[in-house]
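Visitor: Give me a model of this one.
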Amino acid sequence: MIVGILNQKGGVGKTTIAVNLAASLARTGARVLLIDADPQGSALDWAAARQGVPLFSVVGLPRPTVHKEIGQIGYGYDHIVIDGPPRVTDLARSAIMAADVVLIPVQPSPYDIWAADEVVKLIDEARVYKEGLKAAFVVNRKIANTAIGRDVGDALAAYPVQVLVASITQRVIFAEAAAQGKAVHEIDVDGPAAAEIEAVVAELLGFTQ
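Guide: As a prediction, this is how the structure comes out:
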């Protein structure tokens, strides 16, 4: 499975989701590659902060040839996660073309919901060339027991892209883990953050079966 994580709005938590999804997939014993296709290099920074054995491979590839190079770079891996750029560019288009599934993180904010329009248009464009391309929204940094947290799924229903049942709540553990180059399951394997990531992965794997 090749998962591209994209949203043209910055600050939606793409890298946090990317590293934790990759870590969750790696926990199963699968060989996982994380491609940092964001010129900011946040996933590479995460890997550099880590001490000890890597959970998975991380490479930087912030150029608009990801879809052409992924076959060679990703050879031998069971799963590939692409941390995409935060703007609509040729690089974003390339990351989408490389993916089997595009995951669009959206925070429960009207601004995020409006901004999702651009990446949905890119996915529609890519389907002209890649008919089987799948896509889904994932609600990230959800604040529990708030009206906007509950209503964001309804707001996203206006787009022709499904919304994952699983969502990710705003939790301090994500920042604590990132600062150490760790995944949340390494901090609290039985905690709610790890469980939410596992639920997202389970839904994504269901797309490709």
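
Visitor: switch to C-alpha atoms for all contacts and neighbour counts from now on
Guide: Fine.

Visitor: contacting residues around residue 178?
Guide: Residue 178 makes contacts with 16, 46, as judged by C-alpha atoms under 8 Å, 6 or more residues apart in numbering.

Visitor: From residue 47, how far out is it?
Guide: Per C-alpha to C-alpha, to the nearest Å, residue 178 is found 9 Å from residue 47.

Visitor: Same check on residue 22?
Guide: For residue 22, the distance to residue 47 under the criterion C-alpha to C-alpha works out to 12 Å.

Visitor: So between those two, which is more surrounded?
Guide: Neighbour comparison, residue 22 and residue 47: the larger count goes to residue 22, with 27 against 20 (by other C-alpha atoms under 10 Å).

Visitor: check contacts around that one.
Guide: With contacts defined as C-alpha under 8 Å, 6+ apart, residue 22 is in contact with 32-34, 56, 80-81.

Visitor: Filter the residues you listed down to the ones in strands?
Guide: Restricting the contacts of residue 22 to those inside strands, with DSSP state E as the criterion, leaves 32-34, 80-81.

Visitor: want to throw those residues into TSV with neighbour count?
Guide: Converted to TSV, the ones in strands among the contacts of residue 22 look like this (neighbours: other C-alpha atoms under 10 Å):
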residue	neighbour count
32	26
33	26
34	25
80	26
81	25
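
Visitor: Pick out whichever of those sits closest to residue 154.
Guide: Nearest to residue 154 among those is residue 81, at 27.5 Å by C-alpha to C-alpha.

Visitor: tell me the helices in the protein, going along the chain?
Guide: Listed in chain order, the helices of the chain (DSSP state H) span 14-26, 42-49, 66-73, 90-98, 110-126, 147-156, 172-179, 184-187, 192-207.

Visitor: structure for this one too, so we can compare:
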Amino acid sequence: LTPTTLFMAMSMSTYISRTISSSSEQLVEESALTEELVKNAGQPLEVAIRQFDNFVRSLQIDPQSPMFRFVTDGQLPLRQCIHPEACSKDLELPSYYFMFHDLRKDFRAFYNAPDEQDLNSVIDLVNYLGMPIDRNNSEFYVKETKDMVNIVQRLIADGHCFSTPETIDARLEPGICLKDDEVDNNCVVRARGLPWQSSDQDVAKFFRGLNITKGGVALCLSVHGRRNGEALV
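Guide: Just a heads-up that it's a prediction; the model follows:
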């Protein structure tokens, strides 16, 4: 992975995910991003995705290459921002949006950071390494992206290899859950209020971005054997 590719990938994932997510007080304070600014100056998601793809290709970089990967600040940018939003807008994402590296996860694993160590933001990673913070740019996204690039370069210099990416399933794979299969109760939710005609794929689509195990959607039936608008996921 080249620094140039990483820089562009992180810029895109951070910018879009922050823009389409709900504006929290902390986000508004740190980035000066407001709902009004997003509505008046923001680009539609479809346009932003197309512009990013065109920009990458204009640099003679093939985004479909296995050497091109997104590096994100945590799991949320792709799994719970871009994918659900694209799904709700019926947008087909390019294939490279289904694979990424979680910078926090790679960082913690490589440096064997203890579980009690808070690594919940880019600034936490910078402070852990004792690296200088980029203070030359007042724009939140540019500053955070540069900090991420510096962290990635430090990881590579220290011997880390970004070789095991996270994957995002595009569809629910069929499968059978046996009675003897162990299921973690913390990984099961009951979805209610579903249209009675919903299929398992329809339910899985609602959870787009979160990988559901094979056959992991069970449509609940009433005492009369009819679907009752509930499902276990």
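
Visitor: Would you mind reporting the TM-score between them?
Guide: Remark: TM-score between the superposed chains equals 0.27 [TM-score structural alignment, normalised by the length of structure 1]; 103 aligned residues with a C-alpha RMSD of 5.9 Å.

Visitor: before we move on, the earlier item: using TSV, lay out the ones in strands among the contacts of residue 22 of structure 1 together with distance to residue 114 of structure 1.
Guide: Compiled in TSV, these are given as follows (distance: C-alpha to C-alpha, whole Å):
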residue	distance to residue 114 of structure 1
32	32
33	31
34	28
80	28
81	25
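
Visitor: Near residue 118 of structure 1, how many residues? Count them for me, please.
Guide: 14.

Visitor: ugh, wrong one, residue 106 of structure 2
Guide: Burial of residue 106 of structure 2, expressed as a neighbour count using other C-alpha under 10 Å, amounts to 21.

Visitor: With the one 5 residues further on instead?
Guide: One way to gauge burial is a neighbour count; for residue 111 of structure 2, by other C-alpha under 10 Å, it gives 13.

Visitor: From residue 104 of structure 2, how far out is it?
Guide: From residue 111 of structure 2 to residue 104 of structure 2 the distance is 11 Å (C-alpha to C-alpha).

Visitor: What about residue 167 of structure 2, how many residues nearby?
Guide: Applying other C-alpha under 10 Å, we find 16 residues neighbouring residue 167 of structure 2.

Visitor: Would you agree it is in contact with residue 70?
Guide: No: shown here, residue 167 of structure 2 and residue 70 do not form a contact pair, counting by C-alpha atoms under 8 Å, at 11.0 Å.

Visitor: Give me the common contacts of the two.
Guide: By C-alpha under 8 Å, 6+ apart, the residues touching both residue 167 of structure 2 and residue 70 are 99-100.

Visitor: quick one, longest strand in structure 2?
Guide: If each strand of structure 2 is counted by residues according to DSSP E, the longest one is strand 227-232.

Visitor: Buried residues of that one, list them for me.
Guide: When neighbours are counted by 16 or more other C-alpha atoms under 10 Å, the buried residues of strand 227-232 of structure 2 are found to be 227-231.

Visitor: what's the neighbour count on residue 221 of structure 2?
Guide: Using other C-alpha under 10 Å as the criterion, residue 221 of structure 2 is surrounded by 14 other residues.

Visitor: how about residue 17 of structure 1, what does it touch?
Guide: By C-alpha under 8 Å, 6+ apart, the residues touching residue 17 of structure 1 are residue 197.

Visitor: what's the distance between it and residue 42 of structure 1?
Guide: Here the criterion is C-alpha to C-alpha. By it, residue 17 of structure 1 lies 12 Å from residue 42 of structure 1.

Visitor: what comes up buried for the helix or strand hosting residue 54 of structure 2?
Guide: Take DSSP states H and E as the rule and residue 54 of structure 2 turns out to sit in helix 45-58. Taking 16+ other C-alpha under 10 Å as the basis for neighbour counts, the residues of helix 45-58 of structure 2 that come out buried are 45, 49, 52.

Visitor: pretty sure the last one is in contact with residue 13, am I right?
Guide: Yep, that's residue 52 of structure 2 we're talking about. No: the pair formed by residue 52 of structure 2 and residue 13 falls short of the contact definition of C-alpha under 8 Å, at 10.2 Å.

Visitor: do you know how far residue 207 of structure 1 is from residue 185 of structure 1?
Guide: Applying C-alpha to C-alpha to residue 207 of structure 1 and residue 185 of structure 1 gives a distance of 23 Å.

Visitor: of the two, who's got more company?
Guide: It is residue 185, of residue 207 of structure 1 and residue 185, that has more neighbours when counted by other C-alpha under 10 Å, with 22 against 13.
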